[in-house]
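> one predicted model, sequence on top.
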Amino acid sequence: MNDKVSFGYEDVSPEEKTERVGAVFSNVARKYDVMNDAMSGGMHRLWKDRFVRRVKPQEGEAILDMAGGTGDIAFRMADAGAEVTVSDINQDMLDVGIERALDRGTDGLVWSRQNAETLTFPDRMFDAYTIAFGIRNVTRIDLALAEAYRVLRFGGRFFCLEFSTTEWPGFREVYDAYSHRLVPRIGKVIAGDEESYRYLVESIRRFPPMPEFAGMIRDAGFSQVRVEPIMGGLVAIHSGWKA
């Protein structure tokens, strides 16, 4: 078994990746949402709205929002009446989300520090599992998918929103140039952290292409796996069901 995993363009030990990813998100937590607006021109809000519409959160159902950090997805699902548990491996990100929930008067969310690869929740606890822009930062994606399957009830649904590789002719080259050259500079100006945003851009490039990631979801046991590309695959919604 290869004992190396990717940290951006580097190959490191699993333990080092977990530690370094934690440092990245601790560094950017306070400016995370501002940077999302700056990097995407605000489009991440539209992608997240579309994602939650696909999830179709229902009143009273239990949903685990993994890598939920600052609460963007959880707030949208809670507004629909779902009982949402927000989990993240990084306490700094959770702290920002808790502050945001207090500011907007959102009650009823459960905040739980969790490692996506080793969840402490019992089997078949949730009706849906969501993860938005978080799966590529997990050290062992296959273990995280297996845990997602385990904690879902039969008939439960898995939804993942993640960057991928756009297939639009010409746009891929423009986006590559923008992300590699400008995003780290924007991170330096807004968040005072160029290197963390260099890693985040590189992590997108190392993430499996849409067909490969869909195969990983199937390998975890999910059925009816679907991929919905956005902007030609710049972003994609992956989904599956626990039969």
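Noted; the coordinates are in hand. Numbers count the residues shown, from 1 in each chain.
> rest of the way, CA atoms for contacts and neighbours
OK.
> so how many other residues sit close to Pro169?
By the criterion of other C-alpha atoms under 10 Å, Pro169 has 9 neighbours.
> that one and Met231, how far apart?
Remark: distance between Pro169 and Met231 (C-alpha to C-alpha, to the nearest Å) = 11 Å.
> now do Thr165
Taking C-alpha to C-alpha as the measure, Thr165 falls 10 Å from Met231.
> what about the strands in this protein?
5-7, 10-12, 62-66, 83-88, 110-113, 126-132, 152-163, 223-230, 235-241 (DSSP state E).
> angle of the fourth one against strand 126-132?
To tie it back to what came earlier, the one meant is strand 83-88. In terms of direction (axes from the mean of the first three to the mean of the last three C-alpha atoms, to 10 degrees), strand 83-88 departs from strand 126-132 by 40 degrees.
> mind listing residues that contact strand 83-88?
For strand 83-88, contacts defined as C-alpha atoms under 8 Å, 6 or more residues apart in numbering pick out 59-69, 71, 74, 77-78, 94, 108-116.
> and the buried ones among the residues you listed, selectable in ChimeraX?
Selection of buried members from these for ChimeraX, criterion 16 or more other C-alpha atoms under 10 Å:
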select :62,63,64,65,66,67,68,69,71,74,77,78,94,109,111,112,113,114,115,116
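> take a look at this one as well, against the first:
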Amino acid sequence: MTDATDPSAARPESQSLAGGVEDSASFGFREVPAGEKAGLVARVFESVAPRYDLMNDLMSGGVHRLWKNAMVDVVRPRPGEHILDVAGGTGDIAFRMVRRQGDRPDVTVCDINPAMLEVGRDRAIDRGLLQGLTWTTGDAEKLPFPNRSFDAYTIAFGLRNVTHIDQALAEAHRVLKPGGRFYCLEFSKVTSAPVGRLYDAYSERALPLFGRIVARDADSYRYLHESIRRFPPQRELAARMREVGFANVAWRDMSLGVVALHSGWRI
């Protein structure tokens, strides 16, 4: 059980308030009107976009690259498969997918933030990875794609930033073809209590410090730390995936649960 007095305890990301007042949503440790969260998150990523990948390397000691490689290994993208990468604006996952697909790449990157997409497109040009990549501005909760469009859906370190997690999961289910695969790589609940305490202390102090020194934005990285603490643990997220219709739901802990790779199938 989680302790209701602990700000890291999992809570619904939005809730109806009495008297018809607008739903609320968590923005880090704060509760804000649900309609305001997307704009607040957008400002965070507009601020950090130019140094986002450098900060990922610094904060994780480069381990995020291993986590992403492991995700793509599990996805096993085949040539010609239509793959949707959501909240993947800078292209980290998409580039790996395109390379695995070889001479028949087909990856659509969808991100709500134009600044992140601009960084991704520039990186694609620098790497000569233009073939088979499509860049689309769109909301994970209202994807701009028809039903049953994709063979696989991936989202890496993006689900915790949406306003309504269940709506984003339902949209993922909607746009997948029957037999389509869903994969979510996200920070999660550390499985070792001593390691968990060390990790929480590190992320609480180091993320804002790195943000202030490198990205000149401590507040945005303080939010990123808080959003990690508020994200549902592994078992709860798996249950919510089943509720929207995913089958064969499973997860794989990495780095003692610092991150988890969740998967499910649309039947």
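Right, received. Where do you want to start? Note that this is a predicted model, so its numbers are computed, not measured.
> TM-score for this pair?
Laid over one another, the chains give 0.99 as their TM-score (TM-score structural alignment, normalised by the length of structure 1), with 243 aligned residues with a C-alpha RMSD of 0.7 Å.
> related to what we said a few turns ago, settle it for me: which of Thr165 and Met231 of structure 1 has more neighbours?
Of the pair Thr165 of structure 1 and Met231, Thr165 is the one with more neighbours under other C-alpha under 10 Å, namely 21 against 13.
> so who does the aligned partner of that one in structure 2 touch?
Using TM-score structural alignment as the criterion, the counterpart of Thr165 of structure 1 in structure 2 is Lys189. Lys189 of structure 2 is in contact with Gly196, Pro233, Gln234, Gly257, Val258, Val259, counting by C-alpha under 8 Å, 6+ apart.
> next, count neighbours for the third one.
It stands for Gln234 of structure 2. Here the neighbour count serves as a burial measure; for Gln234 of structure 2 (other C-alpha under 10 Å) it reads 22.
> check the fifth one too.
The local packing count at Val258 of structure 2 equals 19, with neighbours defined by other C-alpha under 10 Å.
> which ones are touching Ala184 of structure 1?
For the record, residue 184 of structure 1 is Pro, not Ala. Asp193, Glu194, Glu195, Ser196, Tyr197, Arg198.
> which residue packs closest to the fourth one, ignoring adjacent ones?
To tie it back to what came earlier, the one meant is Ser196 of structure 1. Using C-alpha to C-alpha, 6 or more residues apart in numbering and skipping residues adjacent in sequence, the residue nearest Ser196 of structure 1 is Val24, 5.3 Å away.
> now the one you found: how far from Glu195 of structure 1?
Between Val24 of structure 1 and Glu195 of structure 1 the computed distance is 9 Å (C-alpha to C-alpha).
> separation between the counterpart of Arg30 of structure 1 in structure 2 and Arg123 of structure 2?
Residue pairing (TM-score structural alignment): Arg30 of structure 1 is matched to Pro50 of structure 2. Look at Pro50 of structure 2 and Arg123 of structure 2: by C-alpha to C-alpha, they are 11 Å apart.
> which residue sits closest to the aligned partner of Trp265 of structure 2 in structure 1, ignoring its sequence neighbours?
The equivalent of Trp265 of structure 2 in structure 1 is Trp241 (alignment by TM-score structural alignment). Leaving aside its sequence neighbours, Trp241 of structure 1 sits nearest to Arg157 (C-alpha to C-alpha, 6+ apart; 4.5 Å).
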